[in-house]
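> What follows is a predicted protein model with its sequence.
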Amino acid sequence: MSDAGYHLIKLDLDSTTIGRADPEGEHERRVAIADLLEANYFAPLDAQPGPYILRLAVEDQRLVFDVSYQDGHPVHTFVFALGPLRRIIKDYFLICESYYEAVRDASLSQIEAIDMGRRGVHNEGSSLLKERLEGKITVDFETARRLFTLICALSRRSLNT
């Protein structure tokens, strides 16, 4: 899935819905954006080849994918209910908290076990996101993983309010 033009070159996170994250969350967000932009497959249904710009937001408990071409012309705005992802996102937050606590004072084997669980929950969320995008935006699994990380970052504020 490496068709030329079907990729993101820029990602904007909506500043009004992001909120502040802890240092680990901010770092994870920056790394996910850099990784996503370095290598991704992103093909909106029925759109001409890009490259594309994506604005991610959480508005009224909905996930918004606002896609445009690199020249700013709109492609489409996709809106998804956050409900199907909510449980996995909450589970991911909980296991991340356990992981960050474990890094401070747990044994290596405990850290590794928690990290395996964290990756499993992340993969589950990524698979569900890929399914939710089906028929609207085609992404590969690695792109879905990086997008799931960013959606978690965007959702942190809306889940805590």
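Great, that's in hand. Residues are numbered from 1 along each chain as shown.

> C-alpha only now, for contacts and for neighbours.
Noted.

> Now for the nearest residue to residue 154 once chain neighbours are set aside: which residues touch it?
With CA to CA, 6 or more residues apart in numbering as the measure, residue 18 is the residue that lies nearest to residue 154, at 4.7 Å, once sequence neighbours are left out. Neighbouring residues of residue 18 by CA atoms under 8 Å, 6 or more residues apart in numbering: 57-58, 153-157.

> and the gap between residue 18 and residue 148?
Plainly put, residue 18 is 14 Å away from residue 148 if you go by CA to CA, to the nearest Å.

> Double-check residue 110 against residue 104; I have them as touching.
No: Residue 110 is beyond contact range of residue 104, at 11.4 Å (criterion: CA atoms under 8 Å).

> Between those two, which is the more surrounded one?
Summary of the neighbour comparison: residue 110 and residue 104, criterion other CA atoms under 10 Å, with residue 110 having more neighbours (14 against 9).

> Which of the contacts of residue 18 fall in strands?
When those are checked against strands (DSSP state E), the matches are 57-58.

> ok, structure two:
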Amino acid sequence: MTGTSTTSSRFRLSAVSFDPPLGGRPDATQKCEQAAAVFDLLDNNRFAPVEHGGGPYRLRLTLVDKRLVISVTTENGAPVLRHHLSLTSFRRLLKDYRIVCESFANAEARLTPDRLEAIDMGRRAIHDEASALLIQRLESKIGIDQATARRLFTLIHLLVPQQLLEGVI
């Protein structure tokens, strides 16, 4: 999915794409989640590749051999960086995040608002921990803020297939 940003900064993303799209065959909920995360990300982000003069930038996320490949180019296609990020340190967070999101979706119709809020608080806590880890793991390559990291983690979560988290592939 690709979109256009309204942010005026040179250190921002103007487009995001995936390969493969959402780890294969997304369902309607995943498509909606992806569209919302991409829209929010492109609307407001801070994305500053280290030692690069400025963009805006295009980001491509690819899953290759249990690693996330982060490819960044300028808007006119000039390569900026290509970084292979191991998902090993994210594995527990990705699994926990997936479980709590599924729990929330399954419980939405039958739980009281206070119980749903408790599940959502757990989801936000995992999301915050994962985004802090993402900032830390990328700091030598790309400067991102908390909001950008949260949205990127959402996209990573959607890109990584369940089988990878279970060690099947």
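Okay, I see it. Quick caveat, the model's predicted, so the values are computed rather than measured.

> Can you calculate the TM-score here?
Here the TM-score for the pair of chains, by TM-score structural alignment, normalised by the length of structure 1, is 0.93; 160 aligned residues with a CA RMSD of 1.6 Å.

> What residue in structure 2 is paired with the residue nearest to residue 154 of structure 1?
Structural alignment (TM-score structural alignment) places residue 18 of structure 1 against residue 23 in structure 2.

> now the contacts of residue 18 of structure 1: which count as buried?
The neighbour-count test (16 or more other CA atoms under 10 Å) applied to the contacts of residue 18 of structure 1 identifies 57-58, 153-156 as buried.

> Pick the one among those residues closest to residue 43 of structure 1.
Proximity to residue 43 of structure 1 was ranked across those by CA to CA; first place goes to residue 57, at 18.8 Å.

> in structure 2, what residues pair with stretch 85-95 of structure 1?
Following TM-score structural alignment, the partner segment of stretch 85-95 of structure 1 in structure 2 covers residues 90-100.

> how distant is the matching stretch from the center of its chain?
Average the C-alpha atoms of stretch 90-100 of structure 2, do the same for its chain, and the two points are 13 Å apart (CA atoms, centre = their mean, to the nearest Å).

> Switch the contacts of residue 18 of structure 1 over to CSV; also include distance to residue 90 of structure 1.
What follows is those, written out as CSV (distance: CA to CA, whole Å):
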residue, distance to residue 90 of structure 1
57, 18
58, 15
153, 11
154, 12
155, 9
156, 9
157, 12
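
> So which of the contacts of residue 18 of structure 1 are in helices?
Per DSSP state H, helices hold the following members of the contacts of residue 18 of structure 1: 153-157.

> just those residues now: which is nearest residue 27 of structure 1?
For those, with residue 27 of structure 1 as the reference and CA to CA as the criterion, the closest is residue 153, at 10.6 Å.

> contacting residues for the closest one?
Contact criterion CA under 8 Å, 6+ apart gives 18, 21, 25, 29 as the residues in contact with residue 153 of structure 1.

> Helix or strand: which one has the third one?
Right, the one you point to is residue 25 of structure 1. helix 23-38 (DSSP states H and E).

> Check the mean deviation of that helix from structure 2.
Taking mean CA distance after the TM-score superposition for structure 1, the mean distance separating helix 23-38 of structure 1 from the aligned residues in structure 2 is 0.9 Å.

> what range in structure 2 matches the helix or strand just after that helix?
Toward the C-terminus, helix 23-38 of structure 1 is succeeded by strand 42-44 as the next helix or strand (DSSP H and E). Mapped onto structure 2 using TM-score structural alignment, strand 42-44 of structure 1 spans residues 47-49.

> residues of the matching stretch that come out buried?
Of the residues in stretch 47-49 of structure 2, 47-49 count as buried by neighbour count, 16+ other CA under 10 Å.

> what's the mean deviation for the lengthiest helix in structure 1 versus structure 2?
Taking DSSP H as the assignment, the helix of structure 1 that covers the most residues is helix 108-133. Compared with structure 2 after fitting, helix 108-133 of structure 1 has a mean deviation of 0.7 Å; criterion: mean CA distance after the TM-score superposition for structure 1.

> What is the corresponding segment of structure 2 for that helix?
The counterpart of helix 108-133 of structure 1 in structure 2, counting by TM-score structural alignment, spans residues 113-138.
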